[in-house]
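Participant: Sequence plus predicted model, see below.
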Amino acid sequence: MIDISELTVLCDKLGCRITPEAPLNEYITFRFGGPCRALISVNSASSAAELIRFLKENGIKYGVLGRGSNVLVPDEGFDGVILHFGSDFSNIEENGNTIRCDAGALLASACVRAQQLGLTGMENLFGIPGTIGGALYMNAGAYGSEMKDVVCSAEYIDENCNIRTIRAEDMELSYRSSIFSGTDRVITSVTLRLKNGKPDEIKNAMSECMAKRSSKQPLEFPSAGSTFKRPEGSYASLLIDQCGLKGFSCGGAMVSEKHSGFVINKGYATCSDVLELCDRVKKIVNEKTGYKLELEPVILS
């Protein structure tokens, strides 16, 4: 068991809220998973760096969560501390045709701010659930647009707990991957460079994008968005369709009947249900088509 007394003192000093034994199902879009030992609401990059330094020096396991839109939390929870980048760390500032967003700012909020300022380039990203930090971490994208198309630079905490700045061209942005993926680097802010446009036209494009999402995706159910990465040469949803797996279920988890690229929570799914279903889907698709599907969400472990 982690003794969080010293950590609580540090959080008080930094002005960060700490919640012992926080239920993580409330912090991910799939709405399942057990608790963590403590959840800290981060309020600045410097606070995050100091907290990470403390956790590393004391050998305490930790993880970072934004909106949890691409994360699976095990049923037994997470035996460590979660640094939550949410509303306490979500400031958005504009400067000409650039927008700087704290990592906890919602991607949708950044899109709306850009529209209000008459800045174009983010319309197709509107409706992607998650924070701006999470979106850059995985180079999120939709309908032909990706974060790499609009990001200018980012601030992050490196492996030695130093705050650094990195240019877009050095981020190694590719399909659902970046230089941050699978590392100890923690994104703390993202700066976007956009182009001048007309607010009404941008708003209409955003509305059209959201209508398309609503008509094709099962937004009425908890999920982690697209469940499988796009395999080279095909599409996960197409392959799953071809295998007749729409509506295929394990416990409370089901392949959406609306969009087979989504595994949804029918209301009582566990993480074990989702992982079992995904394993079965991967096996059947591989046996019938030869394609190997790869899970897109990250498992918090």
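Facilitator: Cool, the structure landed.
Participant: Going by C-alpha atoms from here, please, whenever you check contacts or count neighbours.
Facilitator: Noted.
Participant: show me where the stretch 151-300 of the chain has helices.
Facilitator: 199-216, 236-242, 271-289 (DSSP state H, counting those that start in this stretch).
Participant: contacting residues around residue 245?
Facilitator: Counting by C-alpha atoms under 8 Å, 6 or more residues apart in numbering, residue 245 makes contact with 255, 260, 281.
Participant: measure the first one to residue 11 for me?
Facilitator: Separation of residue 255 from residue 11 (C-alpha to C-alpha, to the nearest Å): 41 Å.
Participant: quick revisit: which of the contacts of residue 245 has the most neighbours?
Facilitator: Per-residue neighbour counts (other C-alpha atoms under 10 Å) across those peak at residue 255, which has 27 neighbours.
Participant: so it sits right up against residue 273, yeah?
Facilitator: No: Residue 255 is beyond contact range of residue 273, at 11.5 Å (criterion: C-alpha atoms under 8 Å).
Participant: hang on, the earlier thing: can you redo the helices of the stretch 151-300 of the chain as TSV with distance to residue 176?
Facilitator: Formatted as TSV, the helices of the stretch 151-300 of the chain follow (distance: least, C-alpha to C-alpha, whole Å):
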stretch	distance to residue 176
helix 199-216	19
helix 236-242	14
helix 271-289	19
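Participant: what's the closest of those helices to residue 165?
Facilitator: helix 199-216 (29.8 Å; C-alpha to C-alpha).
Participant: Which secondary structure elements does the closest one sit against?
Facilitator: Packed against helix 199-216 by the contact rule (3 or more C-alpha pairs under 8 Å, 6 or more residues apart in numbering; DSSP states H and E) you find helix 107-116, strand 119-120.
Participant: Pull the residues that contact the helix or strand just after the shortest one.
Facilitator: Pointing back at strand 119-120 there. Moving toward the C-terminus from strand 119-120, the next helix or strand (DSSP states H and E) is helix 132-137. Applying C-alpha under 8 Å, 6+ apart, the contact partners of helix 132-137 are 66, 101-107, 110, 147-148, 177-181, 187-190.
Participant: do that again at 7 Å, thanks
Facilitator: Residues outside helix 132-137 that contact it (C-alpha atoms under 7 Å, 6 or more residues apart in numbering) are 66, 103-107, 147, 177-178, 180-181, 187-190.
Participant: hmm, back to that, adding distance to residue 116 as columns, could you present the contacts of residue 245 in TSV?
Facilitator: TSV is the format used below for the contacts of residue 245 (distance: C-alpha to C-alpha, whole Å):
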residue	distance to residue 116
255	37
260	35
281	42
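Participant: for the residues you listed, which one is nearest residue 204?
Facilitator: residue 260 (27.8 Å).
Participant: ok, second structure coming up, stack it against the first:
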Amino acid sequence: MNNRQVYEKLLTVVAEDTIKVDEMLRNHLYTKLGGKADFFITPTTYEEVQNVVKLSNEENIPFTLLGNGSNLIVKDGGIRGIVIHLKNFNDISTDGTTLVAQSGAAIIEASRKALAENLSGLEFACGIPGTVGGALFMNAGAYGGEIKDVLDHAIVVDRHGELVKREAADLALDYRTSNIPENGDIVLEATFHLKHGKYEDIKAIMDDLTYKRESKQPLEFPSCGSVFKRPPGYFAGKLIQDSDLQGKNIGGAEVSTKHAGFIVNKDNATATDYISLIEHVQKTVKEKFNVELEREVRIIGEDLEK
């Protein structure tokens, strides 16, 4: 099936104004990296997401789900087939101690909503730059808290296009991992169980965590967040710093001089620059300390054709 035929098929399941052709992904991702998507779709209803998944299955069209790319690198050759972006699913609501957030909402906004309703439990998320869906995907965490600590359940579209409720216990949430990608699920919304608290106490914790983040992390540049998982018995940033890699650059990508665990897009970096620098850091740390740095950031897409 050629692209024109794919486009015609898509028009039967989603609204025309939700489809963009040959859309540059770097314009939509936190990292400001990535080539073109053949078809970039921003559905507005759960049913549209289900329809796209079912169409993809029936016609054997590859599809990829994107959040805001805060922990993702899309290669310079972009992504073939259909890319789904859930930016329109950004509603957040509360009922008693329950907070329900759609997957396209920023997890930071979910923590702010909890604060406004005097609910405690999401303070740790006040500085995480991802979406709610992305936070579940990788069991995001910071400063001693993780999504698995407060998640009750999620509503997902499964690989067959069916709407399914997944209990938190069913998602295999562990350190920066879940079984969501393995299952082929698309998270549409998440329900969190929080606790009543005092506004002043919750805000004090969030202010402290925000200060720590802003004072230590290179927020002035696009980045993919923390690049590497913490190796057992070590800190990735300390290993990189002790390898004299801070300030090392390849193209427009640079190991941050503010926090060695971050690689920043300092000067119109390409995904190739970024990936080459990640590999250089891994190689250098392995040579100096015999420690394997495992990536936390995901890398997807295709290389640019030469």
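Facilitator: Now that the structure is in, tell me what you want to look at. Small disclaimer: the values here were computed from a predicted structure and weren't measured.
Participant: circling back to that earlier point, quick one: which of the contacts of helix 132-137 of structure 1 is the most crowded by neighbours?
Facilitator: Per-residue neighbour counts (other C-alpha under 10 Å) across the contacts of helix 132-137 of structure 1 peak at residue 103, which has 32 neighbours.
Participant: Could you check which residue of structure 2 pairs with it?
Facilitator: The equivalent of residue 103 of structure 1 in structure 2 is residue 103 (alignment by TM-score structural alignment).
Participant: now swap in residue 213 of structure 1 and tell me
Facilitator: In structure 2, residue 213 of structure 1 lands on residue 213 (TM-score structural alignment).
Participant: For that match, which residues are in contact?
Facilitator: Contacts of residue 213 of structure 2 (C-alpha under 7 Å, 6+ apart): residue 127.
Participant: Next up, the contacts around the match of residue 103 of structure 1.
Facilitator: So residue 103 of structure 2 contacts 89-90, 131-133, 187-190 (C-alpha under 7 Å, 6+ apart).
Participant: Between which two of those is the distance greatest?
Facilitator: Greatest spacing in those, by C-alpha to C-alpha: 90 and 187 (12.3 Å).
Participant: Where does residue 57 of structure 2 sit: helix, strand or coil?
Facilitator: Classification of residue 57 of structure 2 by DSSP: H, G, I helix; E, B strand; the rest coil places it in helix.
Participant: just residue 18 of structure 1 next, same as before
Facilitator: strand.
Participant: Over to the closest residue to it other than its chain neighbours. Which of the three states is it?
Facilitator: Leaving aside its chain neighbours, residue 18 of structure 1 sits nearest to residue 40 (4.4 Å; criterion: C-alpha to C-alpha, 6 or more residues apart in numbering). Secondary structure, three-state DSSP: residue 40 of structure 1 is strand.
Participant: Let me see the contact set for residue 111 of structure 2.
Facilitator: The contact partners of residue 111 of structure 2, taken as C-alpha under 7 Å, 6+ apart, are 122-123, 125-126.
Participant: JSON lines please, covering those and showing distance to residue 227 of structure 2 and neighbour count.
Facilitator: Shown next, in JSON lines, are the contacts of residue 111 of structure 2 (distance: C-alpha to C-alpha, whole Å; neighbours: other C-alpha atoms under 10 Å):
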{"residue": "122", "distance to residue 227 of structure 2": "23", "neighbour count": "28"}
{"residue": "123", "distance to residue 227 of structure 2": "22", "neighbour count": "26"}
{"residue": "125", "distance to residue 227 of structure 2": "18", "neighbour count": "28"}
{"residue": "126", "distance to residue 227 of structure 2": "19", "neighbour count": "22"}
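Participant: how near is the counterpart of residue 273 of structure 2 in structure 1 to residue 265 of structure 1?
Facilitator: In structure 1, the residue equivalent to residue 273 of structure 2 is residue 273, according to TM-score structural alignment. In this view, residue 273 of structure 1 and residue 265 of structure 1 are 9 Å apart by C-alpha to C-alpha.
Participant: can you check residue 152 of structure 1 too?
Facilitator: Counting by C-alpha to C-alpha, the gap from residue 152 of structure 1 to residue 265 of structure 1 is 36 Å.
Participant: if you count what's nearby, which of the two comes out ahead?
Facilitator: Set residue 152 of structure 1 next to residue 265 and count neighbours by other C-alpha under 10 Å: residue 265 wins out with 25 against 19.
Participant: rewinding a little: name the residues contacting each of residue 273 and residue 265 of structure 1.
Facilitator: Shared contacts of residue 273 of structure 1 and residue 265, counting by C-alpha under 7 Å, 6+ apart, come down to 252-253.
Participant: circling back to that earlier point, and which of the contacts of residue 245 of structure 1 is nearest residue 32 of structure 1?
Facilitator: residue 255 (16.7 Å).
Participant: ok so, going back, tell me if I'm right that the match of residue 273 of structure 2 and residue 248 touch.
Facilitator: No: under the criterion of C-alpha atoms under 7 Å, residue 273 of structure 1 is not in contact with residue 248, lying 11.8 Å apart.
Participant: Would you mind telling me which of the two has more residues around it?
Facilitator: More crowded of residue 273 of structure 1 and residue 248, by other C-alpha under 10 Å: residue 273, with 19 against 16.
Participant: so what's that one up against?
Facilitator: Per C-alpha under 7 Å, 6+ apart, neighbours of residue 273 of structure 1: 250-253.
Participant: likewise residue 190 of structure 1?
Facilitator: Applying C-alpha under 7 Å, 6+ apart, we find residue 190 of structure 1 in contact with 100-103, 132-133, 153-155.
Participant: Which residue, other than its chain neighbours, is closest to it?
Facilitator: residue 154 (4.4 Å).
Participant: That neighbour: neighbour count?
Facilitator: 23.
Participant: I'd like the distance between it and residue 103 of structure 1.
Facilitator: 9 Å.
Participant: circling back to that earlier point, so which of the helices of the stretch 151-300 of structure 1 gets nearest residue 19 of structure 1?
Facilitator: Nearest to residue 19 of structure 1, of all the helices of the stretch 151-300 of structure 1, is helix 271-289, at 22.6 Å by C-alpha to C-alpha.
Participant: That closest one vs structure 2, mean deviation?
Facilitator: Its matched residues in structure 2 lie on average 0.6 Å from helix 271-289 of structure 1 after superposition (mean C-alpha distance after the TM-score superposition for structure 1).
Participant: Give me the buried stretch members for that helix, please.
Facilitator: 271-278, 280-282, 284-285 (16 or more other C-alpha atoms under 10 Å).
Participant: next one: stretch 137-151 of structure 2
Facilitator: Buried residues in stretch 137-151 of structure 2 (16+ other C-alpha under 10 Å): 137-141, 145-151.
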